[in-house]
Structures are given as C-alpha cells and as structure tokens.
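# from the sequence below, what's the structure:
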Amino acid sequence: MSAHDSLFTEQGDPTPASRLNHLEETTRLALAALDQAAALSDFSLSLARLEGPDPLLDLCLERLAGLLPFTTLGVMLVDEADSSFFMARCSPPSALPGLQAFVDQSIEDGLFAFALREKRAVLAPVAPPAAGGLPRSRHLLHVVTTASRTRGMFVAEMDADAPNLSEVTLSILSIILNNTAQALESLFLHQRIQAMNSSLKSEVACLTSSASELKADRDSQVRLISEKSSELHEAMGRLEEEVKERKKAEALLAALNQRLEAKVELRTSALFRKIAEMEAANKQLKQLERLKSSFLSSVSHELRTPLTSILGFAKLIAKDFERFFQPGSGSPLASKAERLLRNLDIVEKESERLTRLINDVLDLTRIESGKMPWRNEPLSVFDVVADALMAVGGRRENRPNVDVRLELPASLPTAQGDRDRVLQVLINLLDNALKFTMEGSVTVRASVDPDAMMLICVEDTGPGISPEETEKIFDKFHQHDRRDTLKDKPEGTGLGLAICKHIIDHHGGRIWMEHAPRGGSVFCLTLPLATGEE
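Below is the predicted model:
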C-alpha cells in the first residue's frame, strides 16, 4: 500500500442520498477554499500595512479550523538565519508542548523529512492511548512551500475516531497552505524591497543636502570676499581724500558689525543643523555596523567548511607523499620532494592561521551583536591560570630562556564570570607575552584591589609597547609594530585584544596596559568577586 493510501481512504455509500450529500459537502468545501484564497489575496494586496507574518498565520489557522475537525493547529516557519524550523503559531496556545513533542519525534523518525519531500498532506499513524485514559489522536503534517522555496510546516492534531478525509478536502487544504506560502513569500520580498528603498532614499537625501550646503557656503564666501574688498578700497580712498568722512566711515563700520552679527547668527543656526545631520548619520553608521556584523558572521561560517577541507587534504597529501612517493636521499628528485613537503607545510600553517582569524571574527561578531552565550558562575583563579598555562605549553617549550612565575596568594577569593571566556582572555595574554619575550620572565599575579574586584596581571620582560601604540592596542585589527628583532614573528589576527576587551567589559570589569618598571609590558584586568566573597 502506498503512503498516500495508508493515510487517507474515502468510504463510498451506494445510496443516492449519500452521493448527493457528498456532492453538497464537496461544493461547500470548494466555496470555502475560494473564500480563503480570496482572503489571503487581500493580505497580499495589503502587504504595506503588515509588520510581520502573524496576521497571515492567524487567518490561515482560523480558516483551517473551520474547514477540518482539528483539535490543535500550529504553523512552523523557517528561520532565515540558520534554516531551522520554529513554532510561530499554535491554537490553542496551551497545546504547544504536546505539538512540539510530536514535531521532535517526527524529526527523529523521518516523518518530518518525508512531509517536506511529498509537498502534500501526510497523516501520522494513530498514537497509542495516553496515560489516564485520554482519547487517542493522530497528527497531520503538510509543508508550506512555494515553487521555489519552503516557508514552513503546518502541524495539526485530530481525534483518531474522526471521519476519514476525502481527496477534495485534502486538495483544499493544500490550496490554502500554498496560498499562505505565496503570501508569506510576497511579504518577505516586500519587506526587503522596503528596507532597500528606505536606505537608498536616505543616502540620496544626504548627498543632495550636502551638495546644496556646500554650494551655498561657497557662494556666500565669494560674495563676502567681494563685498569686503570693495568696502576696504572705498574706506582707504575716503581716509586719503577727506578726514571729514570719518563719521560716515564709522557709521559704515557699525553697519558692517551688524551684518557680521547676522552672519554669526546664521552660521550658528547652520551649525545646529549640521549637528542634527551628524546624529542622523551616526544612527545610519550603527545600522551599517549591524549589517556588517551579520555579513561577517555569514561569510565566516561559509569559509569554515572549505578551510577545513583544505587543511585536512593538505595533511593527507603530505602524509601519503612521504609514505608512497618520496624518493631516497640520493635521488635527483629529493630536493624537489623536500620543496613540495615545505610547500604543503606552508599550506597547513596558513590554513590554520586563517581558521584562527575566522574564529576570532566569529567570536567578535557574536559578542558585538549580543548573540554570544554567557555563563555566570563562580570560578577559581588558580584553576583558570593553570588551564591557561597548559594551553600555551607549546609556546613555553619554544622559549627555554623564559621563566614563567606565579604569584597567587593562597587566600585568594573566588571570582565570578564565564569560565571559558575568562580562560580565553588569559590564554591570549600569556601567548602574547611568550611570543614577544625571547628571554627573561613572564609573571602572573592576582590579588583583590581596593574596589573589591579581582585583579589579575600578566607581566613580561619583552621589548614593550611604544607610548603612541598604548591607546590603540585594544582596537580591532591593530597589530604590534614588529621592528628589529620581531620581524620574524608570525603575524596574528589583530583581534585578540579587542575580543579580550569586549569579554572583560561584559563582566563589568576593565582591562588596560601599563609599562613595566624594568622594561616590558603589564596587562591587567579586573573581575567581580563571587557572591559572598566581597
């Protein structure tokens, strides 16, 4: 038996009266479908008045509730960010947990994916009787899709003893959901077009206003220069010819003073207008910053997969080349083989560096957009510092002349914050200290400052940071100036300290850099103490 035959059967009745009732019911359902399609078309024609898909979904559920004997109805929509499904509407709302549980189960057993492919009504098998003697029920799934894009999934529940559904009823159900999908698609496209039009209008208006103001200022300056030149020539002639004209010159100067005051007042008004325009431009820049963060997050996610493939295949090629193709030491191809292995090693290292850059961009984008998950919990400074030192163990092995020291009092209280994020900050500070310190020491200190905050400092004896770089060291994409002996150091992403600053700011602390007394740098940060430790 096919999936469709197992879901719906139409029981025949040989009597004429039953056939007549069937025809009347079919006519009623067809008229109801036309009425619902017309209502959804009205929504499509009034998209400018809609702020979201909720009115469309409410109308769809209302129509379907009157069409079929459903006890529970719900509509799931596709999240544009990650293509996942979420329950947008449920009627009645109290049935949401049960309906969501069915959806989760249908995803596990493949029924949900089957409904997505079928693009028609799919009826789940009858569920066994529930505890407490509750009546049995069965569920219906129907994808909400257009010809080119899936917009969501309709989920409904009905009594297991409800009469079987006819093909006409199911066709009308498909028509209603297809019309709803078309209306949702039209709403989405309309909202995107409105946003693009609004942005273009703002930019055109700003450019037009700036051009007009520049032209007005230029004309005003030309007229003012011309007037001043003429007045100065006339005054010099009057002074040379007649002293008696002094009073007239004073009167003229008084008139000029009044005109200058008017000019000052005019310029003051123009300055206020400029301030208002700058505030509007600032709002636009914030919006562009949000768009940039969303774009960076999307591009970074898309780059991760090919980078992982490049890194994995480069390692696999190098391994297979050494095992099967590398010639012996006396072969004339030995030098070329070594060069190929060095090139593959460069590909691996550059892929790893680009992966770190993408991870840093993703972390920074999630923090700036407010999507970074945070866990606020008590944390031991001893454990976090120990884990950070273990994470930079490879860097420590490359610095045999650098001594790592810990100055952590035994009575140190517990701090409060996200352990993983604080660990990320300490790893970054320790890695930077070891990277730029060829010999000497790197010291980690911790104490409680006068403001009852946990103070953690990482001091190194490296070359230090110039005063002009101190204020820019926490800026995004800023890298320390590698001069002299630092030319051979690998470049970082320029995002590590910027991410550290965002993390510490989120915890209500602060992070800064000081110059060590004996040379080098000291990076300090503060964290709140755990509850009851103040």
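
# use CA for all of it now, contacts and neighbours both
Fine.

# how about the strands of the stretch 101-250 of the chain, start to end?
122-123, 137-145, 150-159 (DSSP state E, counting those that start in this stretch).

# so what's T355 up against?
Contact analysis of T355 by C-alpha atoms under 8 Å, 6 or more residues apart in numbering lists 304, 307.

# same thing with K119?
By C-alpha under 8 Å, 6+ apart, K119 lies in contact with 142-145.

# pull the number of nearby residues for L527.
22 (other C-alpha atoms under 10 Å).

# how many other residues sit next to P467?
As a burial measure, P467 scores 10 neighbours (other C-alpha under 10 Å).

# can you redo the strands of the stretch 101-250 of the chain as TSV with distance to R356 and mean neighbour count?
Below are the strands of the stretch 101-250 of the chain laid out as TSV (distance: least, C-alpha to C-alpha, whole Å; neighbours: other C-alpha atoms under 10 Å):
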stretch	distance to R356	mean neighbour count
strand 122-123	46	22
strand 137-145	39	23
strand 150-159	35	21
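
# could you dump these to a markdown table with distance to L61?
Formatted as a markdown table, the strands of the stretch 101-250 of the chain follow (distance: least, C-alpha to C-alpha, whole Å):
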| stretch | distance to L61 |
| --- | --- |
| strand 122-123 | 18 |
| strand 137-145 | 13 |
| strand 150-159 | 9 |
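
# and of those strands, who's closest to K274?
Closest to K274 of those is strand 150-159 (C-alpha to C-alpha; 45.2 Å).

# quick check: angle from the closest one to strand 137-145?
160 degrees (axes from the mean of the first three to the mean of the last three C-alpha atoms, to 10 degrees).

# counting neighbours, what do you get for T26?
T26 has 17 nearby residues by other C-alpha under 10 Å.

# for comparison, sequence B:
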Amino acid sequence: MEKRLRYFEESSRFILDTLELATSLGDCRESVNQLKSVFPILDDAEAKLAALIPFEAFTFYLVNEENNDFEHVRTQPVEMTRYAKDETEFLIDSGVFAWAVREKRPVVVTSRSKDRRFVLHVLSTRSRTRGMFVGTIADTRRISDIHLSLLSLLLLTTANAVESFYLYGMFRGKDREIEAMKGYRLLFESAFEGMEILDARGRIVDCNEAMCDMLESERAHLIGRFASHFLSGKEEDRSDDHDVFTEKETPREGEAELVSARGTVRRVYRREMPLFGEDRSFEGSVVSYRHITAGDTDDTGTRT
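Presented below is the predicted three-dimensional model:
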C-alpha cells in the first residue's frame, strides 16, 4: 500500500512538473520585435531544452532566406561543433535529415559510433520551414514520449519566434525604404534644376516640377516619352536607342538645347548619372538640366 501511495505521489508530482514546464515552453522570454539578431531566441530555446532533456550538445540549422539552404548557425558547447557538423553531414547524405524535415516530429537516430543518439526536429511554422534542431545525447539516456511531445511544443514556439524575427526585420526594412523614399521625393521635388529618371532605354519614368516647367508640359504627358525627343538636333540624330553606360564610365555631361512641348528652345547644361542593379547591369540614369544664361560658365570654367 505504501509503495502504491509513493508511486501515485511521484506520478502526481511528475504530472504537475510537466504541466508547469509545458506552460513555460509556450512563451519566448525575449521581445522579438526588439531583437537585433536571432541568437537570443536560440539562447532561450537551449535553456528550456536543457531543463527538458539532458542533451550533450545543441545544434541549430536555419534556412537561408535567399537560397533556401539549411545553414549551420551554431552548436553549444562550441567544442562539439566539428563533431555535430560531421554527423549531421552524414545524416544529410543518408537522407535522414530530409526525412526529419518531412516528419515534423522528433526523429531519434543512432550515431555512426553507436555511443550517442541524435534527436532531429524541424523548426516549422504553418507557412514554411525555418530550420532544424539536432540534439546530441548519450545512447544510455532514455527519453520519454511526454518529453518528446514537450520538445515539439518548445520547437514550434521557437520556429514561430524565428519567423516573427525575420518578419519584423522585413517590416523595419520597409519602414526605412519608405522614409528614404520620402526624403528622396522631398529633395527631388524641391530641386531647382530640372530632374529626370530614365529607364535603360532612355524613357522618362519620373521627373520633377522644375523639369515639367522646362518642357512646358504636365508630368503625366512626359512619363513614358523618350528623353531624346526633347533635345534639339536633326531628326535622324534623335535616336530612341539609349546609349548603354558601362560600369566604369563616368557621368556624361555637357551643353545641350532642350526643346519644350510648345517649341521653346532653352540652352541647358545636361548631366547624366548611370544607375546599376545588384548584378551590375545598367538599369537607367538620373539626369539633371540647368539653365544656361549669358555670362554663365560651364564646369570647365569656360564663359558662355
């Protein structure tokens, strides 16, 4: 009778401890929107995993946002890094890693040396896969089904926190882009000089009010037109084919005659700066036009 009572007491204590632990696993200690890196989320996960299962090492792989590859981000303790990476590479080559990604539950496998086991669990949200946890544990350690279920709950919380971190990062990036765009529009519109933004073929994609005044036309009527149409010269010299800049080429500048939509001819100093994409391909240019009046000097100091 006494043994049965002791058993029930221990079972009740285990259930209460498990419920308390399960409650704590659902919360991330860090305020995700304030984080500068993902590592505090992993710190929090490791602390809770250590309280749950006596792992010898904790290894995390996260999915690279650009190429969708799994990349090793860290192993704790650090001295286990080489061992954990080598064993994980073997699991990748043998197909176990891919199997664990599909399973979305703990996958327990034995190491090549048979003295340890690995617990693999994908970090996955409802929308996408975010990474993989690989826990190293001595082969003699027993892991209960309850603890494996709690591990799934913990790593679901971790995956959601990682996803939130990257989403907040995207939002912050968009906010910076919006602020930069506001600053750009303010400078662009307040510029005294006429300003055009051209695509790679030389068509006007944007222009400021000063440019509209120079060309005596509304912006809506200028967008999509070739900038060369408003430069004086023989018709055959006004090509619709925009000369492509090379990456090493300096800005093109010099005097020109601008012909407005109403036929007004203005002498201007024209300066064109090329724009290149991330792959260094020519994407367009920014062009400025400054009125030249009698007595002006150009950038070489020559009186006009």
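
# related to what we said a few turns ago, so which of the strands of the stretch 101-250 of structure 1 is nearest L426 of structure 1?
Once the strands of the stretch 101-250 of structure 1 are compared by C-alpha to C-alpha, strand 150-159 is nearest, at 44.3 Å.

# which stretch of structure 2 lines up against the closest one?
Mapping strand 150-159 of structure 1 onto structure 2 (TM-score structural alignment) gives residues 129-138.

# show me what F60 of structure 2 aligns to in structure 1.
Counting by TM-score structural alignment, F60 of structure 2 corresponds to V75 in structure 1.

# host element of its match?
V75 of structure 1 is part of strand 72-78, with elements assigned from DSSP states H and E.

# figure out how far that strand is from the centre of its chain.
Distance, stretch centre to chain centre, for strand 72-78 of structure 1: 26 Å (C-alpha atoms, centre = their mean, to the nearest Å).

# what of stretch 185-198 of structure 2?
Centroid separation between stretch 185-198 of structure 2 and its chain, computed with C-alpha atoms, centre = their mean, is 30 Å.

# next one: stretch 280-292 of structure 1
The chain centroid and the centroid of stretch 280-292 of structure 1 are separated by 14 Å, computed with C-alpha atoms, centre = their mean.

# and E278 of structure 2, that one's in a strand?
No: checked against DSSP: H, G, I helix; E, B strand; the rest coil, E278 of structure 2 lies outside a strand; its state is coil.

# what about it, how many neighbours?
7.

# now swap in Q182 of structure 1 and tell me
So Q182 of structure 1, with other C-alpha under 10 Å, has 21 neighbours.

# what lines up with it in structure 2?
By TM-score structural alignment, Q182 of structure 1 lines up with N160.

# how many residues are close by the residue lying closest to its match once chain neighbours are set aside?
Leaving aside its chain neighbours, N160 of structure 2 sits nearest to T125 (6.0 Å; criterion: C-alpha to C-alpha, 6 or more residues apart in numbering). For T125 of structure 2, the count of nearby residues is 18 (other C-alpha under 10 Å).

# who are the contact partners of T125 of structure 2?
For T125 of structure 2, the contact set (C-alpha under 8 Å, 6+ apart) comprises 156, 159-160, 163.

# so what does V205 of structure 2 match up with in structure 1?
Under TM-score structural alignment, V205 of structure 2 pairs with no residue in structure 1.

# how close does the strand holding V75 of structure 1 sit to structure 2?
Its aligned residues in structure 2 lie a mean 0.8 Å from strand 72-78 of structure 1 after superposition (mean C-alpha distance after the TM-score superposition for structure 1).

# for R29 of structure 2, grab the count of nearby residues.
Neighbourhood size, R29 of structure 2 [other C-alpha under 10 Å]: 13.

# hmm, back to that, C60 of structure 1: which of the strands of the stretch 101-250 of structure 1 is closest?
Between C60 of structure 1 and these, the shortest gap by C-alpha to C-alpha is with strand 150-159, which sits at 9.9 Å.

# show me what that closest one is packed up against.
Under the contact criterion of 3 or more C-alpha pairs under 8 Å, 6 or more residues apart in numbering; DSSP states H and E, strand 150-159 of structure 1 touches strand 72-78, helix 96-109, strand 137-145, helix 167-241.

# quick one, it and strand 72-78 angle?
Relative orientation of strand 150-159 of structure 1 versus strand 72-78 (the same axes, to 10 degrees): 160 degrees.

# centre of the chain to strand 150-159 of structure 1, how far?
Distance, stretch centre to chain centre, for strand 150-159 of structure 1: 30 Å (C-alpha atoms, centre = their mean).

# which one (most neighbours) among the contacts of T125 of structure 2?
A159 (25 neighbours).

# ok, that residue - contacts?
Counting by C-alpha under 8 Å, 6+ apart, A159 of structure 2 has contacts 123-125, 130-131.
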